[in-house]
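Q: coordinates only, sequence not included:
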């Protein structure tokens, strides 16, 4: 099982906060640093000093880290046109030496769209746009050098694009598609993604989501087409402490009213987080994105790196034997 850290800078973090955090994540032995792609906090707190753009930030972090994977969970299809987004991600991939991943979603938080003048179409259209964006982005990356790419769709029209720059990773940076949707999300993951992510729900709910996406892969004939199986990942909210009081302090932001749907956090000791990781490993989870709320709480990262990561290999091995 591979462990990444997921952060939410829109809650209140500038670039320097994220840089310190990402460097500590790298030093601590985590696989990756992923961040949300939002332009506004979801509660009453405005999230001072204000938002930072996800891909501008990741491009900078690409030059100031050397090992960790870097990416979004997730970039909203409403925020950027697919052609320029393909250029941004490919450039960040080159800047990182091939360490970038692109999580994509349909977009859901209407308030930030209204605040920043971003169109927010109905949900069916947002999913249509997401599907088309995935087709465009992967098509651009996979177009051989020297050839042109065109796409005539309902929402996007590209004519004779040179499909440059090329990312370092071939055929392109890994695509992550995830979410709780029962129909379109599994189908999109089966067709376009390298990883399916179920964010911040219980083990049982996550197992049901895995089943849906595996069934979608079977219907599509993904294995017969010679494509590798989807990586199955889970988001886990963590508030871990050496004492109960420390864990409760870290969990306090989780109780603030927000627009987020209900979650299933781990609040407690390192041993409790190890146990939960074992439960996820038992249902086939290969990668976990730990959501740590406060980017200024560097001790939280160090605690998990010291007392949880060393046990992860044993947890995954035990779950494999049990299956």
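A: Yep, that arrived. What you are looking at is a predicted structure, and each value in this text was computed from that prediction instead of being measured.
Q: going forward, measure contacts between C-alpha atoms and count neighbours the same way
A: Fine.
Q: Which residue ranges of the stretch 51-200 of the chain form helices?
A: Remark: helices assigned in the stretch 51-200 of the chain by DSSP state H, counting those that start in this stretch are 54-64, 82-96, 110-116, 123-142, 184-192.
Q: Could I get the contacting residues of the closest residue to residue 193 other than its chain neighbours?
A: Closest residue to residue 193 apart from its sequence neighbours, by CA to CA, 6 or more residues apart in numbering: residue 175 at 4.8 Å. Listed by CA atoms under 8 Å, 6 or more residues apart in numbering, the contact set of residue 175 reads 101-104, 192-195.
Q: ok, now which ones touch residue 14?
A: Per CA under 8 Å, 6+ apart, neighbours of residue 14: 49-52.
Q: Format the residues you listed as a markdown table; extra columns: distance to residue 96 and neighbour count.
A: Formatted as a markdown table, the contacts of residue 14 follow (distance: CA to CA, whole Å; neighbours: other CA atoms under 10 Å):
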| residue | distance to residue 96 | neighbour count |
| --- | --- | --- |
| 49 | 27 | 12 |
| 50 | 26 | 15 |
| 51 | 23 | 21 |
| 52 | 19 | 19 |
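Q: Same list, the residues you listed, but as JSON lines with distance to residue 246 please.
A: Below are these laid out as JSON lines (distance: CA to CA, whole Å):
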{"residue": "49", "distance to residue 246": "26"}
{"residue": "50", "distance to residue 246": "27"}
{"residue": "51", "distance to residue 246": "28"}
{"residue": "52", "distance to residue 246": "29"}
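Q: Now do the closest residue to residue 306 other than its chain neighbours against residue 301, distance only.
A: Excluding the flanking residues, the one nearest residue 306 by CA to CA, 6+ apart is residue 28, at 7.7 Å. According to CA to CA, to the nearest Å, residue 28 stands 8 Å off from residue 301.
Q: the more surrounded of these two?
A: Remark: of residue 28 and residue 301, residue 301 carries more neighbours, 21 against 16, as counted by other CA atoms under 10 Å.
Q: Looks like that one contacts residue 25 (just checking).
A: Yes: using CA atoms under 8 Å, residue 301 makes contact with residue 25 at a distance of 6.8 Å.
Q: count of neighbours near the nearest residue to residue 87 once chain neighbours are set aside?
A: Spatial nearest neighbour of residue 87, excluding adjacent residues (CA to CA, 6+ apart): residue 165 at 6.3 Å. Residue 165: 16 surrounding residues under other CA under 10 Å.
Q: Which helix or strand contains residue 299?
A: According to DSSP states H and E, residue 299 maps onto helix 298-307.
Q: List the buried residues of that helix.
A: Buried residues in helix 298-307, defined by neighbour count with 16 or more other CA atoms under 10 Å: 300-305, 307.
Q: structure B:
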């Protein structure tokens, strides 16, 4: 089971604060540092520094880290034209020496679009389908050849399809809880399918939908990595767990139901249960970016108990 750190910088975090978390992620042996791609704080509270741009952040981390993989969970199709996105991701991949992954989704947070003047069309799934086809098509076009595409939402004519990423292919993550359309997209384009904050007991069904879609598409379902994202709040004892729950504004009882939360032994058991449900990779959503001792506790006392 892979363990990745997942942050929500739109709640208010500067680059330097994110860099501290990314360096801890790398030093403590976690697999990757991922961040959300949002521009507006969710909920009340002090916005602090405010938002940072996801791919600008990852470009900086590409130069300031050396081992961990870097990506978005997930970028919204409403923020960038697909041709520009393909250039950005390929460039950051080169800057990192081939450590980038792209998570792409439809977007959902209408308020941030209004706050920053970003169009938010009511129907966005078609945008996602075309963007996935375009970015993967641009990256896979042979050097010296051109790429063209004509769809309902985007048209590209004789693109040089440059620059090329270091990785071939760049891993692409698709996630969601839809029963048919999202699994079909995962089967066509994804190297990883993510179940984001799944309701208890729903993971096997979500994964089975993707496996079925892969078979229908003529693809081996085992080619895809199956992952889940859950909020993290672990304490060495009950008192420290309660303190960490309070720090992120959550009730301990609710967190125990909906997250990787509780004492070390509880969280080890929860992760073991996720593995039995087919989860191969876990995104640990860290909401208190200043509590680096939290990451240290997980690396020292939780991860080693899961083994390989």
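A: That came through, no problem. Source: prediction; values computed, not measured.
Q: The residue nearest to residue 193 of structure 1 pairs with which position in structure 2?
A: The pairwise alignment with structure 2 assigns residue 175 of structure 1 to residue 172, based on TM-score structural alignment.
Q: Please name the residues that touch the most centrally placed residue in structure 2.
A: Residue closest to the average C-alpha location in structure 2 (CA atoms, centre = their mean): residue 73, at 2.2 Å. Neighbour list for residue 73 of structure 2: 6, 34-37, 102-104 [criterion: CA under 8 Å, 6+ apart].
Q: now swap in residue 79 of structure 2 and tell me
A: Residue 79 of structure 2 neighbours (CA under 8 Å, 6+ apart): residue 118.
Q: cool, and residue 162 of structure 1?
A: Residue 162 of structure 1 makes contact with 146-149, according to CA under 8 Å, 6+ apart.
Q: what lines up against it once you look at structure 2?
A: By TM-score structural alignment, residue 162 of structure 1 lines up with residue 160.
Q: what ranges do the strands span in structure 2?
A: 2-7, 32-35, 69-72, 75-76, 100-105, 147-150, 155-159, 172-175, 192-196, 225-235, 260-263, 281-286 (DSSP state E).
Q: Which of those strands sits closest to residue 89 of structure 2?
A: strand 100-105 (7.4 Å; CA to CA).
Q: Tell me how far residue 156 of structure 1 lies from residue 185 of structure 1.
A: As for residue 156 of structure 1, its distance to residue 185 of structure 1 is 20 Å (criterion: CA to CA).
Q: Settle it for me: which of the two has more neighbours?
A: Ranked by neighbour count (other CA under 10 Å), residue 156 of structure 1 and residue 185 place residue 185 first, with 22 against 14.
Q: Once you drop chain neighbours, what's closest to the equivalent of that one over in structure 2?
A: Aligned counterpart of residue 185 of structure 1 in structure 2: residue 182 (TM-score structural alignment). Distances taken as CA to CA, 6+ apart place residue 176 nearest to residue 182 of structure 2, at 6.7 Å, with adjacent residues excluded.
Q: what's the neighbour count on the counterpart of residue 244 of structure 2 in structure 1?
A: Alignment note (TM-score structural alignment): residue 244 of structure 2 maps to residue 250 of structure 1. Residues near residue 250 of structure 1, counting by other CA under 10 Å, number 21.
Q: contacting residues for the nearest residue to residue 250 of structure 1 once chain neighbours are set aside?
A: Excluding the flanking residues, the one nearest residue 250 of structure 1 by CA to CA, 6+ apart is residue 239, at 5.2 Å. Contacts for residue 239 of structure 1 (CA under 8 Å, 6+ apart) come out as 247-248, 250-251, 265-268, 292.
Q: Quick check: of those, which lies closest to residue 114 of structure 1?
A: Out of those, the member with the shortest distance to residue 114 of structure 1 (by CA to CA) is residue 292, at 27.4 Å.
Q: how about that closest one, what's its match in structure 2?
A: That one, residue 292 of structure 1, aligns with residue 286 by TM-score structural alignment.
Q: is it true that its match touches residue 232?
A: Yes: if you go by CA under 8 Å, residue 286 of structure 2 and residue 232 touch, sitting 5.8 Å apart.
Q: Please say which of the two ends up with more neighbours.
A: residue 232 (26 against 22).
Q: if I look at the counterpart of the more buried one in structure 1, how far off is residue 301 of structure 1?
A: Applying TM-score structural alignment, one finds that residue 232 of structure 2 aligns to residue 238 in structure 1. In this view, residue 238 of structure 1 and residue 301 of structure 1 are 11 Å apart by CA to CA.
Q: before we move on, back to that, pipe the helices of the stretch 51-200 of structure 1 into CSV and attach distance to residue 170 of structure 1 per row.
A: CSV is the format used below for the helices of the stretch 51-200 of structure 1 (distance: least, CA to CA, whole Å):
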stretch, distance to residue 170 of structure 1
helix 54-64, 18
helix 82-96, 11
helix 110-116, 33
helix 123-142, 8
helix 184-192, 15
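Q: List the residues that contact the counterpart of residue 113 of structure 1 in structure 2.
A: Here residue 113 of structure 1 is matched to residue 113 in structure 2, going by TM-score structural alignment. Applying CA under 8 Å, 6+ apart, we find residue 113 of structure 2 in contact with 119-120.
Q: and if we set it to 10 Å?
A: Shown in contact with residue 113 of structure 2 (CA atoms under 10 Å, 6 or more residues apart in numbering): 38-40, 78-79, 107, 119-120.
Q: Then residue 253 of structure 1?
A: With CA under 10 Å, 6+ apart, residue 253 of structure 1 has these contacts: 239, 293-294.
Q: What of residue 178 of structure 1?
A: Residue 178 of structure 1 neighbours (CA under 10 Å, 6+ apart): 73-74, 103-105, 185-186, 188-189, 193, 195-199, 209, 213, 232-234.
Q: give me that answer again for 7 Å
A: Going by CA atoms under 7 Å, 6 or more residues apart in numbering, residue 178 of structure 1 touches 185, 196-198.
Q: how close does the residue nearest to it when sequence neighbours are not counted get to residue 242 of structure 1?
A: Closest residue to residue 178 of structure 1 apart from its sequence neighbours, by CA to CA, 6+ apart: residue 197 at 4.3 Å. Distance, residue 197 of structure 1 to residue 242 of structure 1, by CA to CA: 29 Å.
Q: quick one, which of those two is more surrounded?
A: Ranked by neighbour count (other CA under 10 Å), residue 197 of structure 1 and residue 242 place residue 197 first, with 26 against 13.
Q: give me every residue that touches the residue mapped onto the more buried one from structure 2.
A: Counting by TM-score structural alignment, residue 197 of structure 1 lines up with residue 194 in structure 2. Contacts of residue 194 of structure 2 were listed using CA under 7 Å, 6+ apart, and they are 174-176, 226-228.
Q: Fine by me, thanks again.
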